[in-house]
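S.K.: Based on what follows, work out the 3D shape:
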Amino acid sequence: MPSNGTYIRTDEVRAEILLDELNSAYERGWQPADVLHMAAHSGDPTDVPLAAASVLFDAHRTRAAHRAPTEWLHQVRTIGDRHPAIARITEPDRPFAASLFRVLPHVSRFQVDGLAYTWKYLPRFTHLTTPPSLWPQIRTAPDGTAHSAPDPRVLERIRGLLSKAESTEFPDEAEAFTAKAQELMTRYAVGAAVLDSAGSSTDPVRGRRLHLERPYAREKVLLLTAIGDANRVRTVWFTRVQIATIVGTVVDLEQVEMLFTSLLVQSTRAMNSAGTAGRRGGGATSFRRAFLTGFANRIGERLREVQAHATAEAAADARVPMTDLAPILARRSEAVDAEFRRLFPTTRSSGGRGVDSDGFHAGRDAAENALLAPGRSPLGH
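M.R.: Below is the predicted model:
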């Protein structure tokens, strides 16, 4: 401290404050992927690598690999995969400040202070998993997620099919790939429900956050909600932070997230192909919003129809009468509703708003081309 009593913050102190604010955000319900999402919306693109370095160093320091819940570890590993250069140097045997300014030499001290300030004032968020202060010294038992997750081989096949659906330029191929993926996941979900009811396995209800991006974030939420409603998954949207939370069983959450990712690509492609019906400026924006709303509306209808058909086929394959399966699925839906009310007791339904009629119907028409059941032509043909 200088003779005039002015406090000078050293790099080491500055870095420790950043980590302290990160951990305080964790204790208020935020997770690693959430703080990266918020950093990406700060207006300074270098805030993302700074946030990644903080998260990865903190994970080493707290021994998250041996203590954290499965979902937490998945987020940390994903961040490390996206920032490999940072991951290699954020080791706990070197002071964080030294690591930070060596790997990110262009990060200013002011920026470190600014990110700490941002994290300091993040509001409380619903806890979806155990915060670091409650982690055991050594994780000795599964957290209920790892052993209930879908078979990795099934997920790999589904992801492969959806990736092909997103990359092909031929609508018929995209429809076939999407249809097969839907069939595989529906059959797996029904099988998981049957095993769960027989006591052979456990598919617990969980919450998971999805980070959405502008433009048209509200319309993307409508698509997510439509997919979730057809698959026993509830959705809540936090407009201020552009984060949606979906609540459901682990198997159903995987299905909804993968379908959403794929159908979002398909809806964007269809919207771009449709143009704007000659509109410009605000009129063009209104048309696109309405297009995506109509797409989501029709996709929800079709998913509910296809889900009923696929569920009946899966029940027949499993030799379970529908009269026995229906109560099983109803109980799972009731468990999801109960957990949703526990996590979000004060949510309210979002009101509708006027949309461009031409855009809305153009979006519904485009949704007819997203075939969701194998061996069936688009509805109405």
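S.K.: contacts, neighbours, all on C-alpha from now
M.R.: Noted.
S.K.: just checking, residue 207 is part of a strand?
M.R.: Yes. Looking at residue 207 with DSSP: H, G, I helix; E, B strand; the rest coil, it is inside a strand.
S.K.: neighbours around it, how many?
M.R.: 22 (other Cα atoms under 10 Å).
S.K.: next one: the one 5 residues further on
M.R.: By the other Cα under 10 Å criterion, the neighbourhood of residue 212 contains 18 residues.
S.K.: I figured it was touching residue 239, is that so?
M.R.: No. Counting by Cα atoms under 8 Å, residue 239 is not a contact partner of residue 212; they are 9.9 Å apart.
S.K.: same for the helix or strand hosting residue 36, what does it pack against?
M.R.: According to DSSP states H and E, residue 36 maps onto helix 32-40. In terms of contacts (3 or more Cα pairs under 8 Å, 6 or more residues apart in numbering; DSSP states H and E), helix 32-40 is packed against helix 47-61, helix 70-82.
S.K.: One more, so I can put them side by side:
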Amino acid sequence: MGDNQHVREMVTRAVQQALEAESHRTVPARDEAASQLVAHPPLWPLVSQAALVRTDEEVASLWARNWRPADAVRAVRRAWQATETAMAVDLIAAEARRYPAAAFDRRWHEQLRELDASVWWGRDRDYLAAFAQRHRLDRFATASKLIAVLQLWRWLPRLGPVGPLPGQEQAVDLSAPLPGEPKMLGRIRALLAKAESTDFPEEAEALSAKAQELMARHSIDAALLSARSGRAETPAAIRIGIDNPYEQPKALLLDAVATANRCRAVWDKHNGHCTVVGFDPDLDAVELLYTSLLVQATTAMNHAPVQHRSRTRAFRKSFLIAYAERIRHRLTAAARSVVAAEPADLLPVLASRDAAVADETRKLFPRTRTGRALRADDPLGWAHGLAAADAANLGTSRQLRHP
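M.R.: Predicted coordinates for the structure are as follows:
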């Protein structure tokens, strides 16, 4: 009992000193904390156990500042290397054990699953040793990476809310999916994955068209159900990562997809993500479609004819800008044609939902500003980007449908 108490106090003191450093990259503070953690090798299992207890507090603090699992891991990946990123996922998995499964909303569960955030190490006493063995690290390097992750997380700013916190009580979960939605989303993901991987354009076209039809039907049904039932549905928000390189053209593509799906996108360059505001079915459509189009764009760009300029940064940037602009035009035209074909009683519903999304965006981001237009400097890249966008699979028979 004496050793346990001593180790807990030592870990708490060492971590706190490191977290009070003037920057998340303050090396002396990190090295000093790591040295304290590894000073007594026989106590290493107790250090591991105490460290996970202490890191739970830092992870919970992130959630209180409106970060979500994917955001927290993305921040580590942008600042550090793969090993620190793996540790960040482990620390999130360890903290998630504090809650029952019902404490998380649907998107929180999805992020944990996509991160593969699971407790793989058995006893907490064995975690640091198991991590060191898995990543071929010594004890000091392992402790140093632990402190580096915690230092970074401590310095992250407060973000706007994009959903309930773990375990947060809600009288009514307005962002809850309709019955059967998770199964349908899984089907849509599978269809888009096949569309991205197939070598046969006709097959990709059919798969993408079916995926778009499912998204559109769900979106229309949700809008009409809300209007006819009188249910007080409100917009929600999600964050989508925008990673380097070429983050500006990628943000431009996401804005094009969001706008076409009656959502608003706000880019946070410093933290590497866009917040997309809209109604829940439309947010699902934006996330899935943006991911698929980005994969298609990257594939097309990498398969452009091998020429001297096709390998330059200017070519790739111009390619993606042109791709985003052409996709915007295609989606906007498709949306207008679909709305024109819908019953007249849908138009007031659309106007009401558009106004609600605009109001929610202003509430979350009262001080946004419009970015400058991006400049494409490579004509060859621009031409190839337009061609790739024209060939992108959006579905031809019915195109995108919107509520």
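S.K.: overall similarity of the pair, as a TM-score.
M.R.: The TM-score (TM-score structural alignment, normalised by the length of structure 1) is 0.82; 351 aligned residues with a Cα RMSD of 2.8 Å.
S.K.: one step back: which one of the helices and strands packed on helix 32-40 of structure 1 lies closest to residue 327 of structure 1?
M.R.: Residue 327 of structure 1 lies closest to helix 70-82 among those, at 29.7 Å (Cα to Cα).
S.K.: Now do that closest one against helix 32-40: the angle between them, please.
M.R.: Here the directions of helix 70-82 of structure 1 and helix 32-40 differ by 50 degrees (axes from the mean of the first three to the mean of the last three Cα atoms, to 10 degrees).
S.K.: Tell me how many other residues crowd residue 152 of structure 2.
M.R.: The number of residues packed near residue 152 of structure 2 is 18, by other Cα under 10 Å.
S.K.: Report the separation between the alignment partner in structure 1 of it and residue 257 of structure 1.
M.R.: Aligned counterpart of residue 152 of structure 2 in structure 1: residue 118 (TM-score structural alignment). To residue 257 of structure 1, residue 118 of structure 1 is 29 Å away according to Cα to Cα, to the nearest Å.
S.K.: Could you do residue 301 of structure 1 as well?
M.R.: 18 Å.
S.K.: Looking at those two, which has the bigger crowd around it?
M.R.: More neighbours surround residue 257 than the other of residue 301 of structure 1 and residue 257, with 18 against 15 (other Cα under 10 Å).
S.K.: Now do the same contact list for the alignment partner in structure 2 of the more buried one.
M.R.: Taking TM-score structural alignment, residue 257 of structure 1 has residue 287 as its aligned residue in structure 2. Taking Cα atoms under 8 Å, 6 or more residues apart in numbering, we find residue 287 of structure 2 in contact with residue 240.
S.K.: Let's see that with 10 Å instead.
M.R.: By Cα atoms under 10 Å, 6 or more residues apart in numbering, the residues touching residue 287 of structure 2 are 238, 239, 240, 254, 257, 258, 276.
S.K.: how many neighbours does residue 342 of structure 1 have?
M.R.: Residue 342 of structure 1: 10 neighbours (other Cα under 10 Å).
S.K.: State the distance from it to residue 232 of structure 1.
M.R.: 16 Å.
S.K.: Check the contact between residue 333 of structure 1 and residue 249; I expect there is one.
M.R.: Yes. Counting by Cα atoms under 10 Å, residue 333 of structure 1 does reach residue 249; the two are 9.2 Å apart.
S.K.: shared neighbours of these two, anything?
M.R.: By Cα under 10 Å, 6+ apart, the residues touching both residue 333 of structure 1 and residue 249 are 205, 231, 232, 233.
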